[in-house]
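Peer 1: Curious how this folds, go ahead:
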Amino acid sequence: MATLASPGVYQRATESTLHIRSKLPEVLQNPKVAIVCGSGLGGLAETIEPEPKIELAYGDIPHFPQSTVQGHAGKFVFGLLGPQKTPVALLVGRAHFYEGHTMDLVTFATRVCKVLGVETIIVTNAAGGLNPDFAVGDIVCLNDHLNLAGLVGMHPLRGPNVEEFGVRFPPLSDAYDLDLRSRTHKAWKALGFDRQKRRIHEGVYAFVAGPTYETRAECRMLRTLGADVVGMSTVPEIVVARHSGIRVLAFSLVTNCAVLKAGSRGDDPAILGMSKAELDAHLSKGRANHEEVLEAGREAAKDMQALVKHIVSDLY
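Peer 2: Alright, predicted model coming up:
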């Protein structure tokens, strides 16, 4: 198993692509758009036409890592989307660094998308809201990120540069395509979503390695650094996509509001006299829960599906 990006990753991605294409009808062999479906957002696969529709389990594709996370099915879904019948590839589930995969494997599917001919990638995730103006169920169109793991050495481009994909030092100041973000806001209004409770924002995503949810102090630190949402995925995929020249549009679904307020001190008069059960309940207020993440994803799925379908239809 590779431990860092290496020249061999291009060969492996090519072998995976050849296997995938051998299973697809000609009309689906060169998808223009890839859509990565995050926690609870696998329903995005329902945006594509029922025929032709091909599903390939990650476990059946050479070199592919498998996701072990609840809410991540772990399959490629190929089909046609929108009135223009645009060929698309949906990645239902992803591999995460915290599962024990190397960054090389976490981003391998993105490499395969490049070899398949993908021009635009739409990445979705479930994230904790750090910005107090964000509510559970809101959608955040990402316009920048903080790669905390990458800044300390866990970077997806670490190792020899793979020239077949891109240059040694790719810029990321333009990582989040402005044209695609503009189309997103237009689509939001065109669909009438601006007249409902759920809101759309733009913001900065902080990528942390996980798998624990962040402490109160960590949340305050990330907010101070300028992050609006925080999660355990997406940024490695975006870095590799941009290294490969793929346009990027990314969405975070706010599935819980991070706890920014410091916890009570042990000598706080307000907690004196509380029982152990009362203290546990007091401390757990606002604590993130993976089941809640999945439920929020299910509730927002229809809006996310309609938004993505409209954007892709507008592109092609």
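
Peer 1: contacts and neighbour counts: CA atoms only from here.
Peer 2: Noted.

Peer 1: Quick one: the helices in the stretch 201-316 of the chain, in order.
Peer 2: Applying DSSP state H, counting those that start in this stretch to the stretch 201-316 of the chain gives helices spanning 216-224, 235-243, 276-283, 290-315.

Peer 1: quick one: contacts for residue 193?
Peer 2: Residues in contact with residue 193 (CA atoms under 8 Å, 6 or more residues apart in numbering) are residue 199.

Peer 1: Chain neighbours aside, what residue packs nearest to residue 42?
Peer 2: residue 92 (5.4 Å; CA to CA, 6 or more residues apart in numbering).

Peer 1: Likewise for residue 205?
Peer 2: Excluding the flanking residues, the one nearest residue 205 by CA to CA, 6+ apart is residue 145, at 4.6 Å.

Peer 1: Doesn't that neighbour belong to a helix?
Peer 2: No - Residue 145 is assigned strand when assessed by DSSP: H, G, I helix; E, B strand; the rest coil, not a helix.

Peer 1: So it sits against residue 235, correct?
Peer 2: Yes - at 7.3 Å, residue 145 counts as touching residue 235 under the criterion of CA atoms under 8 Å.

Peer 1: Who has more neighbours out of those two?
Peer 2: More neighbours surround residue 235 than the other of residue 145 and residue 235, with 26 against 23 (other CA atoms under 10 Å).

Peer 1: Second input sequence below; structure requested for side-by-side comparison:
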Amino acid sequence: MHSTPSIQETADFIQGKTAYRPTIGMILGSGLGGLADELENSITIPYSEIPNFAKSEAVGHANELVIGELDGRTVVAMKGRFHYYEGFTLDEVTFPVRVMKALGVENLLITNACGAVNESFEPGDLMLITDHLNLVGSNPLIGPNNNELGPRFPDLSKVYTPELRAIASSVAQEQGVRLREGVYAWWSGPAYETPAEIRMIRAMGADAVGMSTVPEAIVAAHGRMNVLGISCLTNMACGILDQPLSHDEVIEVAARVREKFVALVKGIVGRV
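Peer 2: As a prediction, this is how the structure comes out:
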């Protein structure tokens, strides 16, 4: 696990670039980074310049940290994240969450583009994450525990904060946006799941499957942050429709729902 000095060094570097003190953090998934462009009076820092940050090459990610104002709130947003499938350790994947906490962030909004496992869902739907399944067989908290960051055995009964979920549901209703609710399953990737794996994942109770989000949510919960998770369902998972899956489709559908997604998040941020 990262040491507190490296977290503090990174937080100090970022804080040295701006007078803003962010209270809300965002991790923006594939094709959803456009939300960061909505931040006003913002500054942008490429990940490559940030000490101790990993270097990502994920497709569909800008790999920049943006700090600015959104609907009267001060926000720090990650345009692109680090994935386990890129070969990063889970420590590297979740390090930015630790840094956000050190910057003063209490509420973390995690987004992703993922596949729908629930057959009543449709591509283009947004889903509020109510809970998750960790199907990767690893955990970002494995290793020595730093008690300054959180407890050795954190409770995950309410990872996705009920109060934030209530706000999201209320805003969606007001905006006339259909916001599904469901369980998100974390699959390591980078290969998509097989039809048999999707049948297994559905039998386990998941409504959607993707390659991110869960490690960041676990670390945020460990650090006693409030977490809201929103998935953009970009495709039906493997085996539901008789067609191959492609990342191009993921990016295309995410771009199609951008307006709806941005309006929803802005509405939520204004109430947090």
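
Peer 1: re the thing from before, of the helices of the stretch 201-316 of structure 1, give the one that comes closest to residue 154 of structure 1.
Peer 2: Taking CA to CA, helix 235-243 is the member of those nearest to residue 154 of structure 1, at 9.5 Å.

Peer 1: Structure 2: matching residues for that closest one?
Peer 2: Using TM-score structural alignment, helix 235-243 of structure 1 corresponds to residues 214-222 of structure 2.

Peer 1: is it true that residue 105 of structure 1 touches residue 95?
Peer 2: Yes - between residue 105 of structure 1 and residue 95 there is a contact under CA under 8 Å: 7.4 Å.

Peer 1: got any residues that touch both of those two?
Peer 2: What both residue 105 of structure 1 and residue 95 touch, as defined by CA under 8 Å, 6+ apart, is the set residue 65.

Peer 1: quick revisit: would you tell me which one of the helices of the stretch 201-316 of structure 1 is buried the most?
Peer 2: The highest mean neighbour count among the helices of the stretch 201-316 of structure 1, using mean count of other CA atoms under 10 Å, belongs to helix 235-243: a mean of 24.

Peer 1: For the stretch 1-150 of structure 2, which segments are assigned as strands?
Peer 2: 24-28, 40-46, 64-70, 73-79, 107-116, 126-134 (DSSP state E, counting those that start in this stretch).

Peer 1: Columns distance to residue 162 of structure 2 on top of these, output as a markdown table?
Peer 2: Formatted as a markdown table, those follow (distance: least, CA to CA, whole Å):
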| stretch | distance to residue 162 of structure 2 |
| --- | --- |
| strand 24-28 | 17 |
| strand 40-46 | 29 |
| strand 64-70 | 22 |
| strand 73-79 | 21 |
| strand 107-116 | 12 |
| strand 126-134 | 8 |
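
Peer 1: For residue 131 of structure 2, see how far away the equivalent of residue 201 of structure 1 over in structure 2 is.
Peer 2: Residue 201 of structure 1 maps onto residue 180 of structure 2 when the alignment is built from TM-score structural alignment. Taking CA to CA, to the nearest Å as the measure, residue 180 of structure 2 falls 13 Å from residue 131 of structure 2.

Peer 1: which residues are contacting stretch 110-125 of structure 2?
Peer 2: Contacts for stretch 110-125 of structure 2 (CA under 8 Å, 6+ apart): 26-32, 178-180, 198, 201-202, 206-213, 216-217, 227-237, 240, 250, 253-254, 256-257.
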